[in-house]
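Undergrad: let's see this in three dimensions:
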Amino acid sequence: MSGALPKNGWRENFTWGVSTSAYQIEGAAHEDGRGPSIWDIRAITKDKVYKNESGETACDHYHRYPEDIALMKGLGVDAYRFSLAWPRILPTGRTFVNEAGLDFYDRLIDSLLEAGIEPWACLYHWDLPQGLHNLGGWAQRDCAGWFADYATLCARRYGDRVKKWITFNEFSVFTLFGYAIDWAAPGITDRATHLRAIHHVNLAHGKGVDVLRSHVKGAVIGAVHNRQAVWPEKETEADRRAAALLNEHWNLAFPDPQILGHYPPLIARDMEPYIQGGDMAQICRPVDFFGLNHYGPIFAKEDLNSTWGFGWGDSPPDSPDHGIGWPVWPDAFRDELLELHRRYKLPVVVTENGCAGDDAVNAEGRVEDPRRIKYLELYTAKMAEALDAGVDVRGYFVWSLLDAFEWGSGYGPRFGLVHVDHTTQTRTPKSSYDWYKALIQSTRPA
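TA: Coordinates of the predicted model:
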């Protein structure tokens, strides 16, 4: 655990956890009344996902959740961050309530609590019901109200047992990649549609916060934002402009209005046509923590053929990476924590951090993943530095418990602490599982 201990030790009640999401692990896509999501449709659209793979079966968590909870218990985590699947609970997104879907999460939550693991429920992790997309989806202002109705149903059903709530996961990823760059569902590339989606998702967040406050006694509420430093690929004026605009879309378009009450300057004028009276007050609702998903910095370049004129650049050729091209830059993680503390003045929970690999079971039946261990060592050490510098970090969740369906990348990159054979569904804890278990144990009182 060298380098990962803050000078003054880990704060009392620091939360160690693991994260997943519904579409990435549950499977059972056509069982017990679940309706299709926009990702079910994207996955069956030719050449939109690596090897045309899908989350139809994924890790079969829907049936194997007791085994997965046992793995969490063995790991020693305090908490499990998961998402509720909107189309499993409301198959068309509204009106008809699917009791079988609600019952599944009852079983999951009760089993977590029985195992001594606190449930952290995320209401939305990218799986908009296809029925709502057919009505306009996030480009339709009414979608904020549909989300509030869904949030009300979940809060009333689970709020007696679930006290930690997240409205959305990675706002800018699913809006930018879904409505401006064709990298995610629903695969639209249109400026006006993208701007409407940004604003309506922000409205939905604010309405969701109000719903949770009203219906969950003692609720602790936050939202999960992906934040990475955005640097120009080359030190040219064009790439610097691209980096500045991508930074606002990627890092600021959601937390700034939600926490500070305004859109950032480069996109504020673009947003004006979509803002109605009272909207900004509805968006800027008090939250209890800032959820941070972070992996490494982004390099931007000018791309005049793209929707917004920016594109993803290459990291320096000598920089280490995950194995999937994502740069490993631990100092940028510490700096991001420091910037969040300065800008938003909220407690921070690291809701995702992790490393991909092409891990395989060896002849001895083990999965050795030293690259992931090194990554986690470096990044937790930088988190400790941020704590020493005064950042109020309340928890850390590894992405991910299991090797999951990784959206457009299919089952290629493996982020799990537990290897999953997606043919047999056999789970094999990796060496990083043992490392994380030892780290958690090292922070417990003697």
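Undergrad: please make it C-alpha for all contacts and neighbour counts, starting now.
TA: Will do.
Undergrad: so what's residue 299 up against?
TA: Contacts here follow CA atoms under 8 Å, 6 or more residues apart in numbering; on that basis residue 299 touches 230, 231, 232, 233, 243, 312, 313, 314, 315.
Undergrad: 10 Å instead, please
TA: Under the criterion of CA atoms under 10 Å, 6 or more residues apart in numbering, the contact list for residue 299 reads 228-234, 239, 242-243, 246, 311-316, 327.
Undergrad: distance from the chain centre to the helix or strand hosting it, please.
TA: Per DSSP states H and E: residue 299 is located in strand 298-302. On the basis of CA atoms, centre = their mean, to the nearest Å, strand 298-302 sits 22 Å off its chain's mean C-alpha point.
Undergrad: returning to that earlier point: which of the contacts of residue 299 fall within helices?
TA: 239, 242, 243, 246 (DSSP state H).
Undergrad: wait, which of those is closest to residue 198?
TA: residue 246 (14.1 Å; CA to CA).
Undergrad: find the nearest non-adjacent residue to the closest one, please.
TA: For residue 246, ignoring the flanking residues on the chain, the nearest one in space by CA to CA, 6 or more residues apart in numbering is residue 310 at 6.7 Å.
Undergrad: mind checking which of the contacts of residue 299 land in strands?
TA: 230, 231, 232, 311, 312 (DSSP state E).
Undergrad: any quick PyMOL command for the buried ones out of the contacts of residue 299?
TA: With 16 or more other CA atoms under 10 Å as the burial test, the buried ones among the contacts of residue 299 are selected in PyMOL as follows:
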select buried, resi 228+229+230+231+232+233+234+239+242+243+246+311+312+313+314+315+327
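Undergrad: this one as well, want them side by side:
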Amino acid sequence: MTAATSAEGFPPGFLWGVSTSAYQIEGAAAQDGRGPSIWDTRCRVPGGVVNGDTGDVACDHYHRYAEDIALMRGLGVGAYRFSVAWPRVLPRGRGAPNDKGLDFYDRLIDAVLEAGIEPWLCLYHWDLPQSLHDLGGWANRDVAGWFADYAVLVARRYGDRVKHFATVNEPSVFTLFGYAIPWAAPGITDRAMNLRAIHHVNLAHGAGVDVLRDHVPGVSIGAIHNCQPVIPATDSEADREAAAFLDEHWNLAFPDPQLLGRYPSRLAALIEPHMQAGDMARICRPTDWIGLNHYGPIFAKADASTTWGFGWADLPDGAEDHGIGWPVFPEMFRDELVRLTRRYRLPVYVAENGCSGNDTPDANGAVDDPRRIRYLTLYTDAMRDAMRAGADVRGYFVWSLLDSFEWGSGYGPRFGLVHVDFPTGTRTPKSSARWYAELIRRSRTVAA
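TA: The predicted model follows:
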């Protein structure tokens, strides 16, 4: 193990953290009154998830959260980004709250604070209550009001202790893959529903911002976007057009209306029939930061068989990937951080960045993951270079604390700094966990 990343260049107060999400780690899917989500349903659709895996148990964080907080404390992180499961606190998505679910997050937040770690709460990380989907889900304009009511419940319950909130995580992913390319829940392919979902998620974000401002004194609010350069696979006009349209769906459809008050040009004309007077003012509400999830660029191609005519292309010959076909281009991470700063003029927090692997314990029970250490070294170096080039980056969260349920890929890809033996739940910090702890320690020493 080597901590090759320079600890210089990170200012005092730079925030180091780890991220997780509720459905990916909590388990206890049918315990203590939790209602089903669209991902519980998706997991039971034949072929919906690799190997028929489910989040029923996952990492059992619901019962083992104290152990996981101890792991975070050992890393020395300053913040923990997690999500509340909407169906755990509102089993039907609206109406009567679930006290046992609310109590769980009380215990979690209190324990995180007791460990000297700052809680960063994300309201929505893909687990829409199934009962709301049955009413139209994100394709129903009423969802913005349902989300606002949910946000009121969370803000009132936890806003005395939690001051950093994100409204939604990766809206481009769950709308595109949920309503146009059926790689995720709810697995629909319908252009009109996809367009309505985009607009209604943006309305929900704006409503959530207003709720949090009204109910949480001293709140700091952002949304978390997956922003990645989209590169045409060839120089053909078809591939260039496909890449430009995918760029609008992936990189601009949410931060542009939320922060600039406008949709990108191609999508604007398509979404306009679904808008009502005053919608953009409802969407574009003042926020304090922008969250970036980034793993590598997208190579795009024209594909007439898909809903919108674009698709994912193979990586260029010789391109490095990090285990599941995702490309490794740290210089594009650097450039994306600079672009976000210039375009949106907000502080940037890297809310997810990490590397997959097929990590297994050796004969002595240790888990060595040099590929992840190399990736994190390259990308944290690139982040430091972006900051030197003017990017206003205030913090960095590794995805993820734990190996976890990786949506449609099930339990195959492992992103964790901590290995999880899923049959037993046993946690084993990997060599990358020690690397990250050392980077945090050294950066704080240099900054001091």
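Undergrad: TM-score for the pair, please.
TA: The TM-score (TM-score structural alignment, normalised by the length of structure 1) is 0.99; 444 aligned residues with a CA RMSD of 0.7 Å.
Undergrad: before we move on, back to that, return the residue of structure 2 aligned against the residue nearest to residue 246 of structure 1.
TA: In structure 2, the residue paired with residue 310 of structure 1 is residue 310, using TM-score structural alignment.
Undergrad: quick one: its match from residue 250 of structure 2, how far?
TA: Separation of residue 310 of structure 2 from residue 250 of structure 2 (CA to CA, to the nearest Å): 12 Å.
Undergrad: now do the same contact list for the residue mapped onto residue 253 of structure 2 from structure 1.
TA: Under the alignment defined by TM-score structural alignment, residue 253 of structure 2 is paired with residue 253 of structure 1. For residue 253 of structure 1, the residues meeting the contact criterion (CA under 10 Å, 6+ apart) are 171-172, 195, 198-199, 202, 246-247, 262-268, 271.
Undergrad: quick check: of these, which lies closest to residue 349 of structure 1?
TA: Relative to residue 349 of structure 1, and with distances defined as CA to CA, the nearest of those is residue 171, at 16.4 Å.
Undergrad: from memory that closest one sits against residue 201, does it?
TA: Yes. Between residue 171 of structure 1 and residue 201 there is a contact at 7.6 Å, judged by CA atoms under 10 Å.
Undergrad: between these two, which contacts overlap?
TA: Overlap between the neighbourhoods of residue 171 of structure 1 and residue 201 consists of residue 254, taking contacts as CA under 10 Å, 6+ apart.
Undergrad: looking at the ones in strands among the contacts of residue 299 of structure 1, which is nearest residue 29 of structure 1?
TA: In terms of CA to CA, no member of those lies closer to residue 29 of structure 1 than residue 312, at 32.5 Å.
Undergrad: which helices and strands does the longest helix seen in structure 1 pack with?
TA: In terms of residue count, the longest helix belonging to structure 1 (DSSP H) is helix 191-215. Applying 3 or more CA pairs under 10 Å, 6 or more residues apart in numbering; DSSP states H and E, one finds that helix 191-215 of structure 1 contacts strand 118-124, helix 142-158, strand 164-169, helix 171-179, strand 220-226, helix 265-271, helix 279-283.
Undergrad: got a list of what residue 251 of structure 2 touches?
TA: For residue 251 of structure 2, the set of contacting residues under the criterion of CA under 10 Å, 6+ apart consists of 170, 171, 172, 173, 225, 226, 227, 228, 229, 230, 245, 264.
Undergrad: the fifth one and residue 291 of structure 2, how far apart?
TA: To tie it back to what came earlier, the one meant is residue 225 of structure 2. From residue 225 of structure 2 across to residue 291 of structure 2, the span is 6 Å (CA to CA).
Undergrad: the two: who's more crowded?
TA: Between residue 225 of structure 2 and residue 291, counting by other CA atoms under 10 Å, residue 291 is the more crowded of the two (28 against 25).
Undergrad: these two touch, right, that one and residue 171?
TA: No. Between residue 291 of structure 2 and residue 171 there is no contact under CA under 10 Å: 11.8 Å.
Undergrad: which neighbours do the two share?
TA: Common neighbours of residue 291 of structure 2 and residue 171 are listed as 223, 224, 225, 226, 255 (criterion: CA under 10 Å, 6+ apart).
Undergrad: who are the contact partners of the residue minimising distance to the centre of structure 2?
TA: In structure 2, the C-alpha nearest the mean C-alpha coordinate belongs to residue 169, at 4.5 Å (CA atoms, centre = their mean). Residues near residue 169 of structure 2 by CA under 10 Å, 6+ apart: 21, 83, 122-126, 222-226, 291-293, 351.
Undergrad: and residue 84 of structure 2, how far is that from residue 309 of structure 2?
TA: From residue 84 of structure 2 to residue 309 of structure 2 the distance is 35 Å (CA to CA).
Undergrad: picking that back up, which neighbours do residue 225 and residue 291 of structure 2 have in common?
TA: The contact sets of residue 225 of structure 2 and residue 291 overlap at 168, 169, 170, 255, 350, 351, 352 (CA under 10 Å, 6+ apart).
Undergrad: tell me, how many residues neighbour the third one?
TA: Close neighbours of residue 170 of structure 2, defined as other CA under 10 Å, add up to 21.
Undergrad: rewinding a little: neighbours of the match of residue 310 of structure 1, just the number please.
TA: Per other CA under 10 Å, the neighbour tally for residue 310 of structure 2 reads 22.
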